[in-house]
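K.L.:
below is the sequence, then the predicted model.
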Amino acid sequence: MRRGGRQPPPTLIPVRDSKTPDDPCLTFEPTTWGSFVAALRDEGLGTPVPSRAAASS
């Protein structure tokens, strides 16, 4: 790890299933992972999530 300054961007983003941590991880290019995260943030998974107010009623 470099001291001071910024680290270079990662070449691959590793993603592991927390339920099976010993299994291999999937790797994604940063632009692909960023697009996935942006789509989740902007569009969701297509399944409505009940609001907390509706869930507690």
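P.N.:
Thanks, I have the structure now.
K.L.:
from here on, just use CA atoms for contacts and neighbour counts.
P.N.:
Noted.
K.L.:
elements contacting the longest helix belonging to the chain?
P.N.:
Counting by DSSP state H, the longest helix found in the chain is helix 30-43. Applying 3 or more C-alpha pairs under 8 Å, 6 or more residues apart in numbering; DSSP states H and E, one finds that helix 30-43 makes contact with no other helix or strand.
K.L.:
one more structure, for comparison:
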Amino acid sequence: MKTQKTTIRDFLFGENSREKVDAWLPRWMKFPAESYTTRGGFRTADQWARVQPLFMAE
């Protein structure tokens, strides 16, 4: 875990011969959220699609 944190920090700040990456976010933090795999979507988005009509009903 310590090595992973160091690698991510290096990319964010452009240190230790790593190319700096600006405005990076994990896919799950973006809006709308994205999945890392092709196995069937993003679970939270799928659940929202199912309950959204309940919030839109009058």
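P.N.:
Perfect, thanks for sending it. The structure displayed is predicted, hence computed values, not measured ones.
K.L.:
just give the TM-score of the two.
P.N.:
Superposed pair, TM-score by TM-score structural alignment, normalised by the length of the first structure: 0.26. Supporting alignment: 18 aligned residues with a C-alpha RMSD of 2.5 Å.
K.L.:
give me the buried positions along the longest helix of the first structure.
P.N.:
residue 33 (16 or more other C-alpha atoms under 10 Å).
K.L.:
how many residues are close by residue 14 of the first structure?
P.N.:
Counted with other C-alpha atoms under 10 Å, the neighbours of residue 14 of the first structure add up to 14.
K.L.:
so it, which state does it fall into?
P.N.:
strand (DSSP: H, G, I helix; E, B strand; the rest coil).
K.L.:
correct me, but it touches residue 33?
P.N.:
No: using C-alpha atoms under 8 Å, residue 14 of the first structure makes no contact with residue 33, being 9.8 Å away.
K.L.:
packing partners of the helix or strand that the longest helix of the first structure is followed by?
P.N.:
Downstream of helix 30-43 of the first structure, the next assigned helix or strand under DSSP states H and E is helix 52-56. The criterion is 3+ C-alpha pairs under 8 Å, 6+ apart, and there are no helices or strands that helix 52-56 of the first structure contacts.
K.L.:
check which element follows the helix or strand harbouring residue 6 of the second structure along the chain.
P.N.:
Assigned by DSSP H and E, residue 6 of the second structure falls within helix 2-13. Downstream of helix 2-13 of the second structure, the next assigned helix or strand under DSSP H and E is helix 43-56.
K.L.:
perfect, that will be all.
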